[in-house]
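*Asks:* here is my input; please provide its structure:
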Amino acid sequence: MHADFVIARNPEPGSTLPYLLWVPLGRDGLVLKARETWPRTSKVYCHRTEGWPPDATVLERVPVRSCSRRGPAIDLVLDRGRENRSQIVLTRARGREMIFWQSPTTTKQARPKVALPTRRATGQVLEIVVDIREKYPYRFSHQQATTVRRRLPAGDYAVEVDGEVVAAVERKSLGDLAASLTTGRLTYALAELAALPRAAVVVEERYSRIFRLEHVSGGVVAEALAEAQARFPAVPVMFAETRPLAEEWTYRFLGAARAELAAHALTAAGADLLLPQGGAAPEPAPPSPAEVRAWARARGIAVADRGRIPAAVVRAYLGR
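*Replies:* The predicted structure follows:
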């Protein structure tokens, strides 16, 4: 049962959770009571239980392709063609543990209150550190972000937690990418990026343009890129069609990475899978535009009645 995902009938009489799940995570695995055998139409409520009862009737046993913990979520991939991907989310509500089992078909519906990365950049003003060696850096003027210039140990753009870089993005033009691949410089850059909790490379061009380079063989560059990705799989390379799209992707990646790592930090101290009772206090909610405008006008700072508030005003409000 160690390498399989197992579904069985719950032998406990009168239980409102009639099924048992064996999740092969960690040395002892995770045993859950569940309301359904798969999250098909909505997320399934589960409850942790101790040990696997010897009289449980096994209904299904499926080999597991991968099972890994990422922050408050367990990603489970089964070795079968259909209904093979799901996620078990552990959170807390009203002082007790809540567990929900969801699949790709149910994630668009209502989720439990849990800090998981989404397509939005954490829902707050993001402070991005820009390496001082960037000659023409992204300004993030169209995003809810502020920037500071500082020398970074790796990458061109980064976010920090408690003064430590936790995620970084290396920016490349297509010509720079080709040159760094053929000379081997990118290997050293990827090694530095791989040492961070989260990192990526963004290229300001389409992948197809590799095969239209004038001074180097596209096949050589594509082969070198594939070898670099195989060697450093934890550092993805993203091709964006234009510089503005590359800037937008960088902003989204850094925000999502910071949110995921913050969620992971809240649960990392727990023994096995038990979420900690305490932990760091959540970050305050971002200020509303009305709050910032009222604060600015009270201090004689001119701001428009509508539209985006200048980043300098937001930065001043946050540092009050």
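*Asks:* C-alpha from now on. contacts and neighbour counts both.
*Replies:* Will do.
*Asks:* tell me where the stretch 151-300 of the chain has strands.
*Replies:* Here the stretch 151-300 of the chain has its strands, by DSSP state E, counting those that start in this stretch, at 157-161, 164-172, 198-204, 237-240.
*Asks:* and the strand or helix carrying residue 22, what other elements does it pack with?
*Replies:* Per DSSP states H and E, residue 22 falls inside strand 19-23. When contacts are defined as 3 or more CA pairs under 8 Å, 6 or more residues apart in numbering; DSSP states H and E, strand 19-23 packs onto strand 4-9, strand 30-34.
*Asks:* which positions within the shortest one qualify as buried?
*Replies:* Within strand 30-34, the residues scored as buried using 16 or more other CA atoms under 10 Å are 30, 31, 32, 33, 34.
*Asks:* now stretch 98-106
*Replies:* Neighbour-count burial for stretch 98-106 [16+ other CA under 10 Å]: 98, 99, 100, 101, 102, 103, 106.
*Asks:* that stretch: end-to-end distance?
*Replies:* 17 Å (CA to CA, to the nearest Å).
*Asks:* need the contact partners of that stretch.
*Replies:* 39-48, 85-92, 112 (CA atoms under 8 Å, 6 or more residues apart in numbering).
*Asks:* follow-up on the earlier one: what is the nearest of the buried residues of strand 30-34 to residue 73?
*Replies:* Here the nearest of those to residue 73, counting by CA to CA, is residue 30; it sits at 13.1 Å.
*Asks:* can you tell me how far the closest one sits from residue 23?
*Replies:* 5 Å.
*Asks:* now residue 180
*Replies:* Per CA to CA, residue 180 is found 44 Å from residue 23.
*Asks:* who has more neighbours out of the two?
*Replies:* Neighbour tally, residue 180 and residue 23, criterion other CA atoms under 10 Å: the higher count belongs to residue 23, 23 against 18.
*Asks:* and residue 19, which of the strands of the stretch 151-300 of the chain is closest to it?
*Replies:* Between residue 19 and the strands of the stretch 151-300 of the chain, the shortest gap by CA to CA is with strand 198-204, which sits at 37.2 Å.
*Asks:* still on that earlier bit, chain center to the strand holding residue 22, what's the gap?
*Replies:* What separates the centre of strand 19-23 from the centre of its chain is 27 Å, taken as CA atoms, centre = their mean, to the nearest Å.
*Asks:* over to stretch 224-239?
*Replies:* For stretch 224-239, the distance to the chain centre is 18 Å (CA atoms, centre = their mean).
*Asks:* show me what counts as buried in it.
*Replies:* In stretch 224-239, counting by 16+ other CA under 10 Å, buried: 224, 225, 228, 229, 234, 235, 236, 237, 238, 239.
*Asks:* could you check how far the third one is from residue 201?
*Replies:* Put plainly, it is residue 228. 12 Å.
*Asks:* one more sequence to fold, the one below, so I can look at both together:
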Amino acid sequence: MRAQDRWPAAGHNVFCLREDPAAGAAEPGEELERVAVLAMQRRGVRMSVVLDRNRYKRCDFLFLRRPYKERPNETYEQVFWQTQTSMVQRRPKVAPAALRAGGAGMRVVIDSAERYPWRFPDSTTERARLPAGDYALVRDGEVLAVVERKTFDNLLADFGVMPLLHQRLLELSANRFNALVVEAAYEDFLNPRRVHHFNPSFCAAAIAELYAAHPDLRVVFCANRKTANAWTSSFFRAVLNQFTSAESSDLRTP
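*Replies:* Below is the predicted model:
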């Protein structure tokens, strides 16, 4: 990648050109500095990079394809280098793509053992036996995301059989996009009047054990059934959007 500057100035983007070996030998550029990459993530047309240094470390590269004015059936690539500061100053006045998408195009499989399942308006739903979790986002026969649903009483009862709970959560966390969604607030498990024969400190330790034993598992505490249902629907929409936006970008992997 060739850039116009060594780091984007505040409120500005830096235009970049991708190195293309197939285009022949280009004039060699000057290497100004070399920094190790601490983390990198691709999300559709955007790639976030975190550099291993204290300052000037967070940035994004935006990969776009534009049609030629004279040749509308052909496209060319534009690459913009953005920093955290410029993205804050240029904050878009639109809702996230996951919220704009609604439930259209989603296919949700509900485990056949669910007695009173959540609802997913504008989505296609079906009942089937799931190997893990209670709800799965499926596309073209592939499971994209899985959610395990727990009521307050469900999770409280599972604290008495922690080895079995760990087994189920281990299988759940094998899915890249996963979540254990609880239809209760965290503080409910610290309320002596609600946890029955359990001690609140025991419940707190059990929940902490879940986080420590399954670092790849998302544990989400929602206030009630309605909130848990809404969170799961938004989660599924966001995951589906990650896949569809990555495919529609039609870009080479940088």
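*Asks:* looking at the strands of the stretch 151-300 of structure 1, which is closest to residue 68 of structure 1?
*Replies:* Nearest to residue 68 of structure 1 among those is strand 198-204 (16.6 Å), distances taken as CA to CA.
*Asks:* quick one: that closest one to structure 2 mean distance?
*Replies:* For strand 198-204 of structure 1, the mean distance to aligned residues of structure 2 following superposition is 1.1 Å (mean CA distance after the TM-score superposition for structure 1).
*Asks:* what range in structure 2 matches that strand?
*Replies:* The aligned range for strand 198-204 of structure 1 in structure 2 is 177-183, by TM-score structural alignment.
*Asks:* list the buried residues in the matching stretch.
*Replies:* In stretch 177-183 of structure 2, counting by 16+ other CA under 10 Å, buried: 177, 178, 179, 180, 181, 182, 183.
*Asks:* name all residues that make contact with residue 180 of structure 2.
*Replies:* 147, 148, 149, 150, 217, 218, 219, 220.
*Asks:* can you list which of those carry over to structure 1?
*Replies:* Using both residues aligned by TM-score structural alignment, their matches' CA atoms under 8 Å, structure 1 keeps these contacts from the contacts of residue 180 of structure 2: 147, 148, 149, 150, 217, 218, 219, 220.
*Asks:* the aligned residue in structure 1 for the second one and residue 126 of structure 1, how far apart?
*Replies:* It stands for residue 148 of structure 2. Alignment note (TM-score structural alignment): residue 148 of structure 2 maps to residue 170 of structure 1. For residue 170 of structure 1, the distance to residue 126 of structure 1 equals 18 Å [CA to CA].
*Asks:* whereabouts in structure 2 does stretch 232-249 of structure 1 align?
*Replies:* Counting by TM-score structural alignment, stretch 232-249 of structure 1 corresponds to residues 214-231.
*Asks:* endpoints of the matching stretch, how far apart?
*Replies:* For stretch 214-231 of structure 2, the end-to-end distance is 21 Å (CA to CA).
*Asks:* for residue 135 of structure 2, which non-adjacent residue is spatially closest?
*Replies:* Distances taken as CA to CA, 6 or more residues apart in numbering put residue 110 closest to residue 135 of structure 2, at 4.8 Å, once the chain neighbours are dropped.
*Asks:* against residue 174 of structure 2, how distant is the one you found?
*Replies:* 19 Å.
*Asks:* who's more crowded, these two?
*Replies:* Neighbours per residue, other CA under 10 Å: of residue 110 of structure 2 and residue 174, the larger number sits with residue 110, 22 against 13.
*Asks:* sticking with the more buried one, tell me its helix or strand.
*Replies:* strand 107-111.
*Asks:* next, the nearest residue to residue 90 of structure 2 once chain neighbours are set aside: secondary structure please.
*Replies:* The shortest distance from residue 90 of structure 2 to any non-neighbouring residue, by CA to CA, 6+ apart, is to residue 11 (7.5 Å). Taking DSSP: H, G, I helix; E, B strand; the rest coil as the rule, one finds residue 11 of structure 2 in the coil state.
*Asks:* residue in structure 2 paired with residue 102 of structure 1?
*Replies:* Using TM-score structural alignment, the equivalent of residue 102 of structure 1 in structure 2 is residue 82.
*Asks:* give the equivalent position in structure 2 for residue 128 of structure 1.
*Replies:* Matched by TM-score structural alignment, residue 128 of structure 1 corresponds to residue 108 in structure 2.
*Asks:* for that match, give its distance to residue 36 of structure 2.
*Replies:* For residue 108 of structure 2, the distance to residue 36 of structure 2 - CA to CA - is 41 Å.
*Asks:* okay, the two: which has more neighbours?
*Replies:* Neighbour tally, residue 108 of structure 2 and residue 36, criterion other CA under 10 Å: the higher count belongs to residue 108, 23 against 9.
*Asks:* ok, the more buried one - contacts?
*Replies:* 120, 123, 124, 125, 126, 135, 136, 137, 138.
*Asks:* of these, buried ones?
*Replies:* 120, 125, 135, 136, 137, 138.
*Asks:* in stretch 230-237 of structure 2, what's buried?
*Replies:* Per 16+ other CA under 10 Å, stretch 230-237 of structure 2 contains these buried residues: 231, 232, 233, 234, 235, 236, 237.
*Asks:* mean deviation (superposed) between it and structure 1, please.
*Replies:* Looks like 0.5 Å for stretch 230-237 of structure 2 (mean CA distance after the TM-score superposition for structure 1).
*Asks:* what sits up against that stretch?
*Replies:* With CA under 8 Å, 6+ apart as the criterion, stretch 230-237 of structure 2 contacts 98, 99, 101, 102, 103, 106, 120, 137, 145, 147, 181.
*Asks:* nearest to residue 6 of structure 1, of the buried residues of stretch 98-106 of structure 1?
*Replies:* residue 101 (14.5 Å).
*Asks:* now do the SS call for the closest one.
*Replies:* Residue 101 of structure 1 - assigned by three-state DSSP - is strand.
*Asks:* distance check, the closest residue in space to it that isn't next to it in sequence against residue 7 of structure 1.
*Replies:* Leaving aside its sequence neighbours, residue 101 of structure 1 sits nearest to residue 88 (CA to CA, 6+ apart; 4.5 Å). According to CA to CA, residue 88 of structure 1 stands 15 Å off from residue 7 of structure 1.
*Asks:* quick one: which of these two has more around it?
*Replies:* Neighbour count, other CA under 10 Å: between residue 88 of structure 1 and residue 7, residue 7 has more, with 24 against 21.
*Asks:* please identify which two of the kept ones among the contacts of residue 180 of structure 2 are farthest apart in space.
*Replies:* The widest separation within those (CA to CA) is 14.3 Å, between 150 and 217.
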